[in-house]
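# sequence-free structure coming up:
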C-alpha cells in the first residue's frame, strides 16, 4: 500500500511498521502477562494450599488443646469435688472433736467433784478413825482398870477365903480388913 501511494505512502509505511512493532510488543507483553498470571495463579494456589494446610493444622492443634483443656477441667472438677468432700469430713471431725472435748471437760468436772467428795470422805474417815482410836484407847484403859478391879476382887475373895479359915480360928477380924481393901479397889 505504501509503495503504491508513493511519497504519501512513506508515512503510512512507517506507521504500519510501528503498528507491527507495537503488535509484536503487545504479543510479547501478552505472553509475559500470561506467564506472570500463570506464575501468580500458581503462587496463589500454593499459598491457598499452604494456608489451608496451616489452618487445618491450627484447627487440629486448637481441637487438641481444647480436648486437653476439657480433660484438665474434668480432672479439676474431680479434685475440687474431693476437696469439698474432705473439707466436709474435716468439718464433721472438728464438730465431733469439739463435742468429745465438751464431754471430756464434763468428765473431768465429774472426776474433780468425785475427788472432792472422796477427800471429804477420807477426812471424815480420818476423823472417825482418830475418834475410834481415842475411844479404843479409853476402852483399853477402862478394860485394864476393869481387869485390875477383877484381879483385886479375886485377890480379895481369895484373901477372904483364906482369912475366913483363919478367922474361924482368930475370931473374924479379917472381914473388916477385906471390906476396906475391896472399897479401895472399887
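Looks like it arrived, so ask away. Since this is a predicted model, take the numbers as computed values, not measurements.
# rest of the way, CA atoms for contacts and neighbours
Fine.
# where does residue 87 land in three-state SS?
Recorded secondary structure, residue 87: helix (DSSP: H, G, I helix; E, B strand; the rest coil).
# Contact partners for it?
By CA atoms under 8 Å, 6 or more residues apart in numbering, the contact set of residue 87 is empty.
# Check the gap between it and residue 93 for me.
Taking CA to CA, to the nearest Å as the measure, residue 87 falls 10 Å from residue 93.
# for residue 184, same thing?
Noted for residue 184: a distance of 87 Å to residue 93, by CA to CA.
# can you check residue 121 too?
41 Å.
# what's the distance between the spatially most central residue of the chain and residue 81?
The centre of the chain sits closest to residue 90, judged by CA atoms, centre = their mean, with a distance of 5.9 Å. Using CA to CA, residue 90 is found at 14 Å from residue 81.
# before we move on, what SS does residue 72 have?
helix.
# What about residue 185, how many residues nearby?
A total of 15 residues lie near residue 185 under the criterion other CA atoms under 10 Å.
# Kindly report the same for residue 167.
Counted with other CA under 10 Å, residue 167 comes out at 15.
# In terms of helices and strands, where is it?
Here residue 167 sits within helix 7-170, counting by DSSP states H and E.
# residues of the next helix or strand after that helix that come out buried?
Next helix or strand after helix 7-170 toward the C-terminus (DSSP H and E): helix 173-185. For helix 173-185, the neighbour count (16 or more other CA atoms under 10 Å) marks 174, 178, 182 as buried.
# And here is the other one:
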C-alpha cells in the first residue's frame, strides 16, 4: 500500500492515515533527526519498551516514561539500583516489564561508558546507510537492514541490551538516520 490521503486531503504513510496520536507523531517527529545523548537514549529506551506492543501505547505513556526515567539523563538512570527497579515495577503509568526496565538501566550505564569514545549519538549515526531506501509501497519496506544488524551487534559489544536488529531499524527510522517516509508522503524529504 502506498501513501493514503487523509480526511484533511494530505498524503501520509498508511499507518498515520487517521487523526490521533499516531498521525501527530508521524507529522511532527517520525523520521526527524534528534540531537543529544538524552534524546538518543530516550528513543533507544522507548523502542525497546515497544517491542511486542503498539507504538501508540508507548506514545501515550511517554510523559510518564520521561518522568520516571529522569528525563532520560544517562547519569540519573545509570545510578538506579534494585530498589528503583522495584519502584518502576509498581509504576502503573509505564510498561512494567522487569527485563526492559533492567535493560534501560544497563543501556544508560553503557551510554555513560560510550562517552569515553564518540558518544551515543555519533556512534548510532556512524551506521547510517550509504544508500538510504526510498520506498513507494509498504510491500517494499523491510524491518531490518545490513546497517541495523551491524548497529545491533556493535551496541551489544559495547554492553547494550534489548537492541536487536529490528528494534535498531525502528530506532534508525524514528530518529531520522534515514528518511523512512514513503515516496508520495507529504513528509518525504
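Received, thanks. Keep in mind that what you see is a predicted model, and the values were worked out from it rather than measured.
# So after superposing, what's the score?
In this superposition the chains share a TM-score of 0.12, using TM-score structural alignment, normalised by the length of the first structure; 30 aligned residues with a CA RMSD of 4.1 Å.
# ok, back up a step: please report how far the residue nearest to the centre of the first structure lies from residue 102 of the first structure.
Taking CA to CA, one finds residue 90 of the first structure at 18 Å from residue 102 of the first structure.
# do residue 81 of the first structure as well
31 Å.
# The closest residue to residue 5 of the second structure other than its chain neighbours: neighbour count?
In space, and not counting its chain neighbours, residue 5 of the second structure is closest to residue 11: 4.3 Å by CA to CA, 6 or more residues apart in numbering. Neighbourhood size, residue 11 of the second structure [other CA under 10 Å]: 20.
# again with residue 174 of the second structure
Residue 174 of the second structure, neighbours per other CA under 10 Å, totals 23.
# and the longest helix along the second structure, what does it pack onto?
Scanning the second structure for the longest helix, with DSSP state H as the assignment, gives helix 98-114. For helix 98-114 of the second structure, the contact count by 3 or more CA pairs under 8 Å, 6 or more residues apart in numbering; DSSP states H and E identifies helix 37-50, helix 74-78, helix 82-89 as packing neighbours.
# most packed of those?
A comparison of these by mean neighbour count, using mean count of other CA atoms under 10 Å, puts helix 37-50 on top with a mean of 21.
# Determine the angle, from 0 to 180 degrees, between the helix or strand that comes right after that one and helix 82-89.
Using DSSP H and E, the helix or strand that follows helix 37-50 of the second structure in sequence is helix 55-68. Using axes from the mean of the first three to the mean of the last three CA atoms, to 10 degrees, the direction of helix 55-68 of the second structure lies 140 degrees away from that of helix 82-89.
# Just the buried residues of helix 55-68 of the second structure, please?
55, 58-59, 61-62, 64-65, 68.
# what angle sits between that helix and helix 37-50?
Using the same axes, to 10 degrees, the direction of helix 55-68 of the second structure lies 130 degrees away from that of helix 37-50.
# Helix 55-68 of the second structure packs against which elements?
Using 3+ CA pairs under 8 Å, 6+ apart: helix 55-68 of the second structure touches helix 21-28, helix 37-50.
# tell me what the shortest one is packed against?
Taking 3+ CA pairs under 8 Å, 6+ apart as contact, the helices and strands that helix 21-28 of the second structure lies on are helix 55-68.
# rerun at 10 Å
Packed against helix 21-28 of the second structure by the contact rule (3 or more CA pairs under 10 Å, 6 or more residues apart in numbering; DSSP states H and E) you find strand 11-12, helix 55-68.
# and those as TSV, adding distance to residue 146 of the second structure?
Converted to TSV, those look like this (distance: least, CA to CA, whole Å):
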stretch	distance to residue 146 of the second structure
strand 11-12	27
helix 55-68	24
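# looking at the ones you listed, which is closest to residue 167 of the second structure?
Across these, residue 167 of the second structure has its closest neighbour in helix 55-68 (12.0 Å, CA to CA).
# what angle separates that closest one from helix 21-28?
Using the same axes, to 10 degrees: helix 55-68 of the second structure against helix 21-28 is 80 degrees.
# separation between residue 77 of the second structure and residue 100 of the second structure?
In terms of CA to CA, residue 77 of the second structure sits 13 Å off from residue 100 of the second structure.
# cool, residue 106 of the second structure as well?
From residue 106 of the second structure to residue 100 of the second structure the distance is 10 Å (CA to CA).
# do the same with residue 76 of the second structure
17 Å.
# same check, this time on residue 37 of the second structure
19 Å.
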